[in-house]
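Engineer: Here's my sequence, what's the structure:
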Amino acid sequence: MNGAFSIGATGLRAQERALGITANNIANMNTPAFKRSSVRFSELMGPGGGAAGGVSALEAATVFAQGDLRVTGQPLDVAVDGEGFIEVLGADGRSLLWRGGTLSVGADGLLATADGLPLHAMIRIPEGADRLTIASDGAVAAVLAGDTTPTELGRIDLQKVDDPSELTPLGGGLYRTTGEARAAFATGEEGLGVLVQGAIEGANVALSNEMVALMLMQRAYAASAQALQAGDQLMAIANGLRR
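Structural biologist: So this is what the prediction gives:
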């Protein structure tokens, strides 16, 4: 096969993958606590160990930079201002990590995510409780029926992940840990940040950066297409000489 065909084809495939990642970033600009992904490219080796084999798009890496905090004033909205995660229980009972969002109170009274996944801390809100507060250190309190002073109901501890790049995103600000990404309880004093009640963390996606990336992809895609076209023209010339 003409080398131009191989180089052009790998380039087109790489830019197609990069385009899908960038499109996903843009589509989730308004998703609370969404973390953008960044594609990494690798040069392919050509025949004989040469560097003329084209380019390949590697697996996308999640960028865990902090998103802007948007104040909502809603008592059940909570954001993590820092690098920590909130542990929740998945539908299968396994622990998941959550970057925060809108909480809900389940039928059993347990604090849960908006999708109904209970917090690992298993904090129960008694019926009739009022004025729910979540302190920066995670202490949850409310004024119980018949009382006038708040009662502490539990604490939301942040978790530390030693290698966030190994987390598997599940959507909705949820992540699953792997064997390489071990999580452990830690405090805000250890650099994990604090909880902010009445706020939502926005996506860490900057539209201007994503549009620049799209323009670069467009030019790279066009260059790969031209390589294919040049290869086709060379094959046409070669076939003409054979006649």
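Engineer: From now on I want contacts and neighbour counts done on CA atoms only, so please keep to that.
Structural biologist: Noted.
Engineer: where's the residue nearest the centre of the chain, which helix or strand?
Structural biologist: In the chain, the centroid-proximal residue (CA atoms, centre = their mean) is residue 35; its distance is 3.3 Å. Using DSSP states H and E, residue 35 falls within no helix or strand.
Engineer: Buried ones in the longest helix seen in the chain, by neighbour count?
Structural biologist: Longest helix of the chain, by residue count under DSSP state H: helix 207-242. Across helix 207-242, burial judged by 16 or more other CA atoms under 10 Å covers 210, 214, 217, 220-222, 224-225, 227-228, 231.
Engineer: Just checking the distance from it to the centre of its chain.
Structural biologist: 31 Å (CA atoms, centre = their mean, to the nearest Å).
Engineer: Mind jotting down where the helices sit in the protein?
Structural biologist: 3-27, 207-242.
Engineer: right, and those helices - which one's nearest residue 143?
Structural biologist: Closest of those to residue 143 is helix 3-27, at 40.3 Å (criterion: CA to CA).
Engineer: For that closest one, list every residue counted as buried.
Structural biologist: In helix 3-27, counting by 16+ other CA under 10 Å, buried: 3-15, 17-19, 21-22, 25-26.
Engineer: Following up with a second sequence; could you model it the same way so I can compare the two?
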Amino acid sequence: MDKLIYTAMTGARHLLEQQATVSNNLANVSTTGFRAQLDTFRAVPVQSDGGLPTRTFVVDNTVGADFRSGPIMTTGRALDVAVRGDGWIAVQAADGSEAYTRNGSFKVSENGLLQTTSGQTIQGEGGPIAIPPDSDIAIAGDGTVSVISTGQTKPGPANILGRIKLVNPPAQQLSRGADGLFRQNSGQPADFDPKVSLVSGALEGSNVSAVDSMVNMIQLGRQFEMQMSLLKNAENNAAKATQLLALS
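Structural biologist: You can find the predicted model right below:
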């Protein structure tokens, strides 16, 4: 009886947390470069002083993220890029640390810095990339950023401003932060990887499947109802046992 209550109670609790994870994935089904979050269960025995570990409870063990690539959609916009295959774009997070994203929708800030649309500064091989005013921007497949001045009567030659830092650390060494960006578990910046390439004029969509997420929501709802039924059965069994003891 005691084992049943612990298992059903903690199972129901973490099923609700998994529903929140699936809901977050569904909310980001159209977010550029989003990686779906994955969760799983594991059983842990309850340790007590002087007692045997006869009771178990369930914890939600976060596996990490689904690192499969999303669909690439052509936009034709010069400041849109998609990472081809494996790899990441290095950005500067709000706390100043280096982080990684697959969101290749860029903009030029008021200070002339190349940034993501959410405000993170793009990291180049030598630091942030500054874009001069009145310029047409082109981003090559290897991450090289070049501009052509449009402030003159006759366009001038293309000037190379820098190269976007593209990295490809092992997936098991990456973890998602509260800001949605990925970082290395060691806290150290990843090395530049020349094998990572970009697709210009395109964006990578989310790798979340709306259909699969909806099916998971239904399955989690049914599992939650099952845990509630187990708790109800435990309550009924305890009531009947109390009646039998009272008669004896």
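Engineer: compared with the second structure, how much does the longest helix of the first structure deviate?
Structural biologist: Average distance, helix 207-242 of the first structure versus aligned residues of the second structure after superposition (mean CA distance after the TM-score superposition for the first structure): 1.4 Å.
Engineer: one step back: okay if I get the helices of the first structure as CSV plus distance to residue 162 of the first structure?
Structural biologist: Formatted as CSV, the helices of the first structure follow (distance: least, CA to CA, whole Å):
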stretch, distance to residue 162 of the first structure
helix 3-27, 25
helix 207-242, 28
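Engineer: Residue 181 of the first structure is nearest to which of the ones you listed?
Structural biologist: helix 3-27 (22.6 Å).
Engineer: tilt between the closest one and helix 207-242?
Structural biologist: 160 degrees (axes from the mean of the first three to the mean of the last three CA atoms, to 10 degrees).
Engineer: which secondary structure elements does helix 3-27 of the first structure contact?
Structural biologist: Packing partners of helix 3-27 of the first structure (3 or more CA pairs under 8 Å, 6 or more residues apart in numbering; DSSP states H and E): strand 37-38, strand 55-57, helix 207-242.
Engineer: Trace the residue nearest to the centre of the first structure over to the second structure, please.
Structural biologist: Under the alignment (TM-score structural alignment), residue 35 of the first structure pairs with residue 35 in the second structure.
Engineer: Look up how far residue 105 of the second structure lies from that match.
Structural biologist: 16 Å (CA to CA, to the nearest Å).
Engineer: Turn the helices and strands packed on helix 3-27 of the first structure into a markdown table, columns for distance to residue 78 of the first structure.
Structural biologist: As requested, these are exported to a markdown table (distance: least, CA to CA, whole Å):
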| stretch | distance to residue 78 of the first structure |
| --- | --- |
| strand 37-38 | 23 |
| strand 55-57 | 36 |
| helix 207-242 | 25 |
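Engineer: residues near the equivalent of residue 70 of the first structure over in the second structure, how many?
Structural biologist: Under the alignment (TM-score structural alignment), residue 70 of the first structure pairs with residue 73 in the second structure. Counted with other CA atoms under 10 Å, residues neighbouring residue 73 of the second structure total 14.
Engineer: was I right about residue 73 of the second structure contacting residue 204?
Structural biologist: Yes: the criterion here is CA atoms under 8 Å, and residue 73 of the second structure meets it with residue 204 at 6.2 Å.
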